[in-house]
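In: Just the structure for this:
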Amino acid sequence: MLMSSGEKAAKLYYGPSTFRVLRPGQHVICAVTGEVIPLEDLRYWSAEHQEAYASAEVATRRLLGEA
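Out: As a prediction, this is how the structure comes out:
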């Protein structure tokens, strides 16, 4: 997905079941793939590691230590 230069990444605090916006933005970056994840599509993250993931598969690989 292409983002315009005016669209900044959000800074989030990831909790166990929800996240809190610390700095507004339209997206976050997947910690494993570098993929842009629009906030409205963000479904997978780690509260322990404070990072976002693009998909369930990517999250599982990361949490199993494979990524």
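In: make it CA atoms for all contacts and neighbour counts henceforth
Out: Noted.
In: Confirm residue 62 sits in a strand?
Out: No. Assessed with DSSP: H, G, I helix; E, B strand; the rest coil, residue 62 is helix; it does not lie in a strand.
In: need the contact list for it.
Out: residue 32 (CA atoms under 8 Å, 6 or more residues apart in numbering).
In: quick one: the helices in the protein?
Out: All helices of the chain, identified by DSSP state H, fall at 56-63.
In: For it, which segments count as strands?
Out: 11-14, 19-23, 27-29, 36-38, 44-46, 51-53 (DSSP state E).
In: For the comparison step, fold the sequence that follows:
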Amino acid sequence: MLMFNRSQPARLHYMANGYRVLSQGDHVVCAVSGEKIPLDALRYWSNARQEAYASAEIATRAMTGK
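Out: Below you'll find the predicted structure:
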């Protein structure tokens, strides 16, 4: 019997208006906080840096360096 771990990180290619799934998973990891972000809750990322962020505040901090 095959068992699947449902808590597997996805690999994504981030684009300006969305992302493309490169390998299946149910979440990505915030580049700053390390927090797991479910794909259905992913709202903030940098296509230039190819990073995901858990919140608008964290994304702003990452992009401004503060």
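In: Give me the TM-score for this pair.
Out: Put the two chains on top of each other and the TM-score (TM-score structural alignment, normalised by the length of structure 2) is 0.91; 62 aligned residues with a CA RMSD of 1.2 Å.
In: still on that earlier bit, for the strands of structure 1, please prepare a markdown table with the additional fields distance to residue 5 of structure 1 and mean neighbour count.
Out: Formatted as a markdown table, the strands of structure 1 follow (distance: least, CA to CA, whole Å; neighbours: other CA atoms under 10 Å):
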| stretch | distance to residue 5 of structure 1 | mean neighbour count |
| --- | --- | --- |
| strand 11-14 | 17 | 17 |
| strand 19-23 | 17 | 12 |
| strand 27-29 | 12 | 21 |
| strand 36-38 | 13 | 19 |
| strand 44-46 | 25 | 20 |
| strand 51-53 | 21 | 22 |
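In: Tell me which of these lies nearest to residue 63 of structure 1.
Out: strand 44-46 (8.4 Å; CA to CA).
In: can you give me how far that closest one is from the chain middle?
Out: Counting by CA atoms, centre = their mean, to the nearest Å, strand 44-46 of structure 1 is centred 7 Å from the centre of its parent chain.
In: how much does it stray from structure 2?
Out: Strand 44-46 of structure 1: mean distance to aligned residues in structure 2 after superposition is 0.1 Å, counting by mean CA distance after the TM-score superposition for structure 1.
In: can you put the strands of structure 1 in CSV and add distance to residue 60 of structure 1?
Out: Shown next, in CSV, are these (distance: least, CA to CA, whole Å):
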stretch, distance to residue 60 of structure 1
strand 11-14, 17
strand 19-23, 19
strand 27-29, 17
strand 36-38, 17
strand 44-46, 10
strand 51-53, 9
